[in-house]
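> All I have is the shape, not the residue letters:
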C-alpha cells in the first residue's frame, strides 16, 4: 500500500516540476489580490491588536494559495481518467486507499510548497516567526493542504470535465475561504454569519497562522491545540470520505 501511494505521489510531484506555469497560476492571483485588497482597505481597517490590513490579510492569502494549488493538483484526476491512466490504476492490485492516499499526498505536498514560497514574503511585512511558531505553522499548513486536496479529490473523482470541476470547486471553496476570517474578523461579523464562520474549519487554520506569524499583535482567540485538532480532524474526515468514494468506484 505504501509503495503504491508513494509512486502515485511521486508522479504528481514530477508532473508539477515539469509544469512551471502552475506555480505562477497558483501564486500570482493570491499575490495580486493580497496587494490590491490589502492596500485598498488599509485606511479603514481596525484590528483589536496592532495589525495593518496587509498583515491581517496575509495568513488568509496563504490559505488561498493552498486552495488554488489544491484545485490545480486535483485536476490531474480528470486528466488521468481521460488518458486512461486512472482506469489502469483501478484494475491494478493496489488497494483503493493507496490510490487516494497517493494522489492526495502528492497534491498536498505541492500545495504546501506553494504556501512556503509565499511565506518568504512574511519578513517584509513585519512577521515575527519563532522556531516554535514555525513548527506550529508548518503543522497547520500541512493539515490544511491535505484537507483541501482531499476535498478536491472528493469532488474531482466524479467529474468528467475540468469546466464542471472548476464550477463546483468555486461553489464550495470560495465561500469556505471567505468565511474563514481571512477577509474580515469573526468578532465584527453579524451573529448569523459568525455562527457559520465558527463552524468553518478553515477559520481555525487562518487564526492559527495569524497567531504564529504575528504572536504579539494577534493572539489567537482559540487555543493552539484546539486549532490544530480541528484542522487535523478536517483533514482526516476528508481523507476517509475520499477513500470511501474511491472504494465504491467499480473497475472498468
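Cool, got the structure. These figures come from a predicted structure and were not determined experimentally.
> For the rest of this, base every contact and every neighbour count on C-alpha atoms.
OK.
> Scan this protein for its longest helix.
helix 53-83 (DSSP state H).
> what ranges do the helices span in the protein?
Applying DSSP H to the chain gives helices spanning 2-18, 21-40, 53-83, 85-90, 96-119, 131-156, 162-178, 191-198, 201-213, 224-248.
> what's the angle between the fifth one and helix 53-83?
This points to helix 96-119. Interaxial angle, helix 96-119 versus helix 53-83 (axes from the mean of the first three to the mean of the last three CA atoms, to 10 degrees): 140 degrees.
> what helices or strands is helix 96-119 leaning on?
helix 2-18, helix 21-40, helix 53-83, helix 131-156, helix 224-248 (3 or more CA pairs under 8 Å, 6 or more residues apart in numbering; DSSP states H and E).
> run the last query once more with 10 Å
helix 2-18, helix 21-40, helix 53-83, helix 85-90, helix 131-156, helix 224-248 (3 or more CA pairs under 10 Å, 6 or more residues apart in numbering; DSSP states H and E).
> so which of the ones you listed comes closest to residue 190?
Proximity to residue 190 (CA to CA) singles out helix 53-83 among the helices and strands packed on helix 96-119, at 19.4 Å.
> Could you pull out the buried residues of the closest one?
Using 16 or more other CA atoms under 10 Å as the test for burial, helix 53-83 gives 53-78, 81.
> ok, and here's another one to check against it:
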C-alpha cells in the first residue's frame, strides 16, 4: 500500500515528471552537443554517447530524491506516525517506500532509454535485459541512500543541502561527466591522483561502468583507461544496494524520532 501510495502521489504531482526527466534530458543534449567536438572516448565515442549512462543515473538519482523527501512531509503531516504504530514493524515501511520510489525511478529511466534506442543513439541488443536489472539495482540503491539521508531530517531545506553537498558530487565523481583518470601516467598531477582514488572508492562508478558496457557492448573501454570487469561491477553494485538498505533499516529500527515528532 505504501508503494501504491507513491505511485498515486507521483501521478498527482506532474511537475516531478518534468523535473526528473526533462532536466537530465536537457543536460544530456546541451553538454553532449556543446562538448561533442572536444571529447573522444574509447572506440571513437563522442561526448553525447559517453554522457548517456550518466544521464540515466541522474534520472534515477533525481527520482530517488523526490521519492524519499516525502518521508519528511509524511512525518510533518502525521501520516508517518500513523504508519509506524501499525503492528507490522519497520521493515515493511522501508520496503514500501523503497520499492515504490525505486519502481518510479526504474520506469522513468526505461522510458528515457526507449527514446535513446528509438533515435539510434545506442545499438539495441540482448544486453538490454541485464541493463534493465542493473537499473533496478541502482534505483533501489539510490532510494535506500535517500532514506538514510531523509530519515533523520526534520526539514526539506536540510535534505536539499545534503543532496547538493553529497549526492550530486557522488554523481559527478562516478565517471558520469568525465572519465576516471588513468593510472600510470607520468603527467598525472596530485589532484588528479586524489580524484582518481575518490572515484574508485565511489560505488556508483562501477554501476555506471557496467551500464556503459551494456549500452555499447562492442566498444573496448579498456583502451580509454579504467574499465573494471563485469563481475566486479555487479558485485560492487549489489553490495552497495544491500548496504544502503541495511543501514536505512537499522536507522529506522533504532530511531523513535518519527514516532514522537508532531
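Alright, I've got the coordinates. All figures in this text were calculated on a predicted structure; none of them were measured in a lab.
> Turn the helices and strands packed on helix 96-119 of structure 1 into CSV, including distance to residue 208 of structure 1.
As requested, those are exported to CSV (distance: least, CA to CA, whole Å):
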stretch, distance to residue 208 of structure 1
helix 2-18, 27
helix 21-40, 19
helix 53-83, 9
helix 85-90, 37
helix 131-156, 7
helix 224-248, 6
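> mind checking which of those is nearest residue 170 of structure 1?
Set against residue 170 of structure 1 and scored by CA to CA, these come closest in helix 53-83, at 9.4 Å.
> And the closest one, what does it pack against?
helix 2-18, helix 21-40, helix 85-90, helix 96-119, helix 131-156, helix 162-178, helix 201-213.
> Counterpart of residue 33 of structure 2 over in structure 1?
Using TM-score structural alignment as the criterion, residue 33 of structure 2 maps onto residue 39 of structure 1.
> Please determine how far its match is located from residue 184 of structure 1.
Between residue 39 of structure 1 and residue 184 of structure 1 the computed distance is 14 Å (CA to CA, to the nearest Å).
> Those two: who's more crowded?
Taking other CA atoms under 10 Å, residue 39 of structure 1 and residue 184 do not tie; residue 184 has more neighbours (17 against 13).
> OK, contacts around the counterpart of residue 81 of structure 1 in structure 2?
Using TM-score structural alignment, the partner of residue 81 of structure 1 in structure 2 is residue 75. Residue 75 of structure 2 sits next to 81, 82, 83, 151, 153, 154, 257, 258, 259, 260, 261, 262 when contact means CA atoms under 10 Å, 6 or more residues apart in numbering.
> From what I see, the match of residue 33 of structure 2 and residue 56 are in contact.
No. Using CA atoms under 10 Å, residue 39 of structure 1 is not in contact with residue 56, being 11.5 Å away.
> hmm, back to that, gap between the longest helix of structure 1 and the chain center?
6 Å (CA atoms, centre = their mean, to the nearest Å).
> cool, and stretch 17-35 of structure 1?
The answer for stretch 17-35 of structure 1 is 14 Å, by CA atoms, centre = their mean.
> Next: stretch 204-213 of structure 2.
With CA atoms, centre = their mean, you get 11 Å for stretch 204-213 of structure 2.
> Kindly name the residues of structure 1 that line up with that stretch.
Using TM-score structural alignment, stretch 204-213 of structure 2 corresponds to residues 202-211 of structure 1.
> mean deviation (superposed) between the matching stretch and structure 2, please.
Compared with structure 2 after fitting, stretch 202-211 of structure 1 deviates on average by 0.9 Å (mean CA distance after the TM-score superposition for structure 1).
> what's the spacing between the match of residue 81 of structure 1 and residue 126 of structure 2?
Look at residue 75 of structure 2 and residue 126 of structure 2: by CA to CA, they are 44 Å apart.
> Equivalent analysis for residue 253 of structure 2, please.
41 Å.
> Look at those two and report which has more neighbours.
A count of neighbours by other CA under 10 Å puts residue 253 above the other of residue 253 of structure 2 and residue 126, at 13 against 10.
> Can you tell me what that one aligns to in structure 1?
Match for residue 253 of structure 2 (TM-score structural alignment): residue 247.
> Identify the residues contacting its match.
90, 95, 96, 97, 99, 100, 241.
> what's the spacing between the aligned partner of residue 116 of structure 2 in structure 1 and residue 221 of structure 1?
Aligning on TM-score structural alignment places residue 116 of structure 2 opposite residue 122 in structure 1. From residue 122 of structure 1 over to residue 221 of structure 1 the distance is 22 Å, taken as CA to CA.
> for the closest residue to residue 55 of structure 2 other than its chain neighbours, what are its contacts?
Leaving aside its sequence neighbours, residue 55 of structure 2 sits nearest to residue 24 (CA to CA, 6 or more residues apart in numbering; 5.7 Å). Neighbouring residues of residue 24 of structure 2 by CA under 10 Å, 6+ apart: 18, 30, 52, 54, 55, 56, 57, 58, 59, 60, 62, 112.
> still on that earlier bit, export the helices and strands packed on helix 53-83 of structure 1 to TSV and tack on distance to residue 190 of structure 1?
Below are these laid out as TSV (distance: least, CA to CA, whole Å):
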stretch	distance to residue 190 of structure 1
helix 2-18	41
helix 21-40	22
helix 85-90	46
helix 96-119	30
helix 131-156	26
helix 162-178	14
helix 201-213	16
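> right, and residue 54 of structure 2 touches residue 174 too?
Yes. Between residue 54 of structure 2 and residue 174 there is a contact at 8.3 Å, judged by CA under 10 Å.
> what do the two both touch?
Joint contacts of residue 54 of structure 2 and residue 174 (CA under 10 Å, 6+ apart) are 205, 208, 209.
> Next one: the last one from residue 203 of structure 2, what distance?
It refers to residue 209 of structure 2. On the measure of CA to CA, residue 209 of structure 2 and residue 203 of structure 2 end up 10 Å apart.
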